[in-house]
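**Q** Kindly generate the corresponding structure for this input.
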Amino acid sequence: FGLAFFHATIQERRKFGPLGWNIRYEFNNSDIECSMMTLHMFLEEQETISFEALSYVIGEINYGGRVTDDLDRRCLLSILRQYIQPEALHDTYRFSSSGKYYAPEEGALEDVRTYIKGLPMAEGPEVFGMHDNANMAFQINEAKVLLERVLNMQPRVGGGEGGKTPDEVVYELAQNIFENLPAVLNPEEAGEATFATNDEGMMTSLAVVLSQEMVRFIRLQKRLKSSLVELQKAIKGFVVMSGELETMYQSLLNNQVPVMWSSVGYPCLKPLASWINDFHARVDFFRRWMEHAEMPCYWLPGFFFPQGFLTGVLQTFARKYAIPIDTLNFGFDVLKEERAEEILAAPEDGVYVDGLFVDGGRWNAEGHHLDESEPGVMQSAMPIVHFLPEQKPLEDLFRPKRQDEYQTPLYKTSVRAGILSTTGQSTNFVLCVLLPIRANTTPDFWVQQGLALLCMLDT
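**A** Predicted coordinates for the structure are as follows:
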């Protein structure tokens, strides 16, 4: 019964989107049938049941064979541990905190059917180990899909008498965006120490990261300028409205970021108006870094490739202390300061990072630990975090040594899923941030809550 309940749980968990699974997996009847056969074999052929071996075969092979994301595999094994354990054989064991869900006592088949029919028709998030806010996430996702479909069905016609035509709306918007674009980043305007080289002719690791990020932003800035000029010409009839310009026209009309921009841009789920503001903030951040050579606090969400920046931080530490970089990992310390403006000087080692958000939970500043979300609050801001390189082994994602800390995954966007890279990680995944958790909870509790850190919100 527990195995069947597990199968139903991981299936229904998909409706919560990224809070449930990073990737939507198609678990099917063959998985449960194969696992039932495995369970039967263990019961018939083994004198004593090895729950660890049973969990490995079911979680890592039967179901885990479909799971391509390591963080999803961690979640799968965490859920399975609820059902494949010695305590699950006791009649008093419950599958959820409410006590409504449990394996009925051994008896007649009709009694089991009666119990199942008596279960709530609409199961709450608690049966999945999730916060009540997860229902909000599900409803918001459904509403977004509906509104997007309605928006795509809107005809391209003018409004009532005196209203602007779509051509006028898009032309004015394109003109406004173009006129307010920030100046293109120019390496020649950098401070004297920004790209300074040492005796061997090498720039600092962070200077290399800055130069690479500037190249990406310059390319994006040029794309914005050229496409906006071409679109305005096409609307006026001076050039042919190509397929790309037509798609861009429709995106601007619907307050969406054109594919022509996002194809050379950074991962972002914001609507067009918020995207433009975010773009200005990113360019401003890199302009200040370029002028001052070093920042007291770094805005991690502003990077095209935050993984490259963090590697640069490790390399800086490795060169300073002559330590092999492959022996270094990050330690983390959450500060009391909440805004970058409160940081007056950079740390001696490592970097201060701001701009992160907690998704599916919150940071309890008083207790200095992760905590459950407030009712109705899906995301909350994270204080400044000190990323400090340390010479220590990386924590095992699946078997953490410490039960008072949670390896919190950090993602670029709330979708969490990305393209599977050669490292076996999603390109949306940055790294795991080790954070203290509330007393009397375990890492498995937070894994099932779907708690993660984000570089940006969707609004």
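
**Q** When you work out contacts or count neighbours from here on, use the C-alpha atoms and nothing else.
**A** Will do.

**Q** Which single helix of this protein contains the most residues?
**A** helix 205-236 (DSSP state H).

**Q** what helices or strands is that one leaning on?
**A** If you count contacts as 3 or more CA pairs under 8 Å, 6 or more residues apart in numbering; DSSP states H and E, helix 205-236 packs onto helix 166-179, helix 243-253, helix 259-262, helix 272-292, helix 306-321.

**Q** need the ones you listed in TSV with distance to G361, can you?
**A** Listed next are the helices and strands packed on helix 205-236 as TSV, based on distance: least, CA to CA, whole Å:
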stretch	distance to G361
helix 166-179	36
helix 243-253	33
helix 259-262	29
helix 272-292	24
helix 306-321	23
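
**Q** out of these, which comes closest to T9?
**A** Closest to T9 of the helices and strands packed on helix 205-236 is helix 306-321 (CA to CA; 33.6 Å).

**Q** Next, the buried residues of the closest one.
**A** Residues 306-318 are the ones in helix 306-321 that count as buried (16 or more other CA atoms under 10 Å).

**Q** what's the answer for stretch 266-278, then?
**A** Y266, P267, C268, L269, K270, P271, L272, S274, W275, I276, D278.

**Q** Now do it: distance from first to last residue.
**A** Counting by CA to CA, to the nearest Å, you get 11 Å between the two ends of stretch 266-278.

**Q** List the contacts of it.
**A** For stretch 266-278, the surrounding residues in contact (CA atoms under 8 Å, 6 or more residues apart in numbering) are I177, L252, N255, Q256, V257, F304, K412, T413, M456, L457, D458, T459.

**Q** Considering those, which possesses the most neighbours?
**A** K412 (28 neighbours; other CA atoms under 10 Å).

**Q** Could you also give me the structure for this next sequence, so I can compare it with the first?
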Amino acid sequence: MYGGHITDDWDRRTNATYLKVLIKPELLQPNFSLGPGFKSPDPSRFEYEQYKEYIEKKLPIESPQMFGMHPNAEIGYLTQQCETLFSTILDVQGGSSSGGGGKKDDGVMTQLTLLKSTTPADTNLMDVTAKASEKTPDQIVCLQECERMNILLGEIRRSLEDLRLGMTGALNITDQMEALSLSLQFNKVPASWEKFAYFSRKGLAAWFNDLIERTNQLAVWTQEMVTPISLCISYLFNPMSFLTAIMQKTAREQGLPLDDMVLQTNVTAIKGHEEVTVSAETGAYIHGLYLEGAAWELGGQGQEGYLIEQKQKELHPKLPVVNVIAVTAEKKKKIGQYQCPVYVTSMRGPTFVFTANLNMENEDSDPSKWILSGTCLLMSDD
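**A** Down below sits the predicted model:
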């Protein structure tokens, strides 16, 4: 009904929840509230044509509440619609302008110069490899991240320098240079950069600031080849590799088979990663996750927090620091745990499964009845 078919278990669970909550015998009772301002008619007095006419004339304007959704769902939809509209307008314009392109070229050159001067330096892979003498799983992840970041930074510097030479007349303007120039004008990440980059839907300005933060984390990580006390998981090219490293490290330390290891996520009472002062006793601390479709309530003294309904106008509340540990499948907590996917961006593409405490009266209740059936986590807030 809303743009697709059931393609995975997450779709199936959400669909089953809607069916169990909405499709019930009470629907045929007179004056049953089908939604805000929409009552069920008396079935004994209605035939097919009368039902059709009633729906056409009495159906209220669509709203999130009609579908059991939070009002924030409409805010997100309208925001995305507005961004798509303006993006389409820019694409239709195609960067053309009446008269000469002097002002346009000056703006592109100014931005080009700024990006060139602020592009981080490459990581010296030889030094990093020498420091990683033990070759632990997390050190290997660090090396892989540095290698991929160097490739991206090299492409950024090369393309910006080529465009500068083209705009100054030292080189002929190519299609690739023209595409890069248009991307700089429209605040879009150039396609040649995306080819070597991580998944993201941010505009160029926010994307470049994010790039600098990612390189800063790698700089801290490579200084002594010690994993940061709390790692921003959304700053990695391949977040799953670090999570796999946690399982590998635990399996080696405890002499357990890797195939039997699973991840368990425990949301701590530490709201911001700046408050973390010591490394996790087991596993690792991570941050950089944002909720969609729910919010998080911190627990009291000595208590774990839990998922709650969204707050008005808070579309993507930040999740507290999470302690990710590796345990055997039989020891993983299941009672009172809500299982949801984690997405690299707000587009489809689950990275790993996250579990969190759910605030409910009966821990053994049917999971399909949990209201938060559409909750997911985002690796970043783009």
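
**Q** aligned partner of F286 of the first structure in the second structure?
**A** Residue pairing (TM-score structural alignment): F286 of the first structure is matched to L218 of the second structure.

**Q** And the residue in the second structure sticking out farthest from the centre, how far from P25 of the second structure?
**A** With distances taken as CA atoms, centre = their mean, the residue sitting farthest from the centre of the second structure turns out to be R45, at 49.7 Å. Computed with CA to CA, the distance linking R45 of the second structure and P25 of the second structure is 17 Å.

**Q** now swap in K313 of the second structure and tell me
**A** From K313 of the second structure to P25 of the second structure the distance is 35 Å (CA to CA).

**Q** of those two, who's got more company?
**A** Taking other CA under 10 Å, K313 of the second structure and P25 do not tie; K313 has more neighbours (13 against 7).

**Q** What about the closest residue to that one other than its chain neighbours, how many residues nearby?
**A** Leaving aside its sequence neighbours, K313 of the second structure sits nearest to N72 (CA to CA, 6 or more residues apart in numbering; 5.9 Å). If you count neighbours by other CA under 10 Å, N72 of the second structure ends up with 19.

**Q** For the aligned residue in the first structure for Q310 of the second structure, give me its contacts.
**A** With TM-score structural alignment defining the correspondence, Q310 of the second structure maps onto S373 in the first structure. S373 of the first structure makes contact with H131, N133, G360, G361, R362, Q379 under the criterion CA under 8 Å, 6+ apart.

**Q** Now go through those and say which are in helices.
**A** Using DSSP H, the contacts of S373 of the first structure in helices are N133.

**Q** got a markdown table for the contacts of S373 of the first structure, with distance to R94 of the first structure too?
**A** What follows is these, written out as a markdown table (distance: CA to CA, whole Å):
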| residue | distance to R94 of the first structure |
| --- | --- |
| H131 | 18 |
| N133 | 22 |
| G360 | 24 |
| G361 | 24 |
| R362 | 27 |
| Q379 | 30 |
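
**Q** Is it possible to get JSON lines of the buried residues of stretch 266-278 of the first structure that adds distance to P296 of the first structure?
**A** Converted to JSON lines, those look like this (distance: CA to CA, whole Å):
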{"residue": "Y266", "distance to P296 of the first structure": "24"}
{"residue": "P267", "distance to P296 of the first structure": "25"}
{"residue": "C268", "distance to P296 of the first structure": "25"}
{"residue": "L269", "distance to P296 of the first structure": "28"}
{"residue": "K270", "distance to P296 of the first structure": "27"}
{"residue": "P271", "distance to P296 of the first structure": "30"}
{"residue": "L272", "distance to P296 of the first structure": "30"}
{"residue": "S274", "distance to P296 of the first structure": "26"}
{"residue": "W275", "distance to P296 of the first structure": "25"}
{"residue": "I276", "distance to P296 of the first structure": "25"}
{"residue": "D278", "distance to P296 of the first structure": "21"}
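
**Q** Show me which of those residues is closest to L71 of the first structure.
**A** Using CA to CA, these come closest to L71 of the first structure at P267, 19.8 Å.

**Q** what's the counterpart of the closest one in the second structure?
**A** When the second structure is aligned by TM-score structural alignment, the residue opposite P267 of the first structure is F199.
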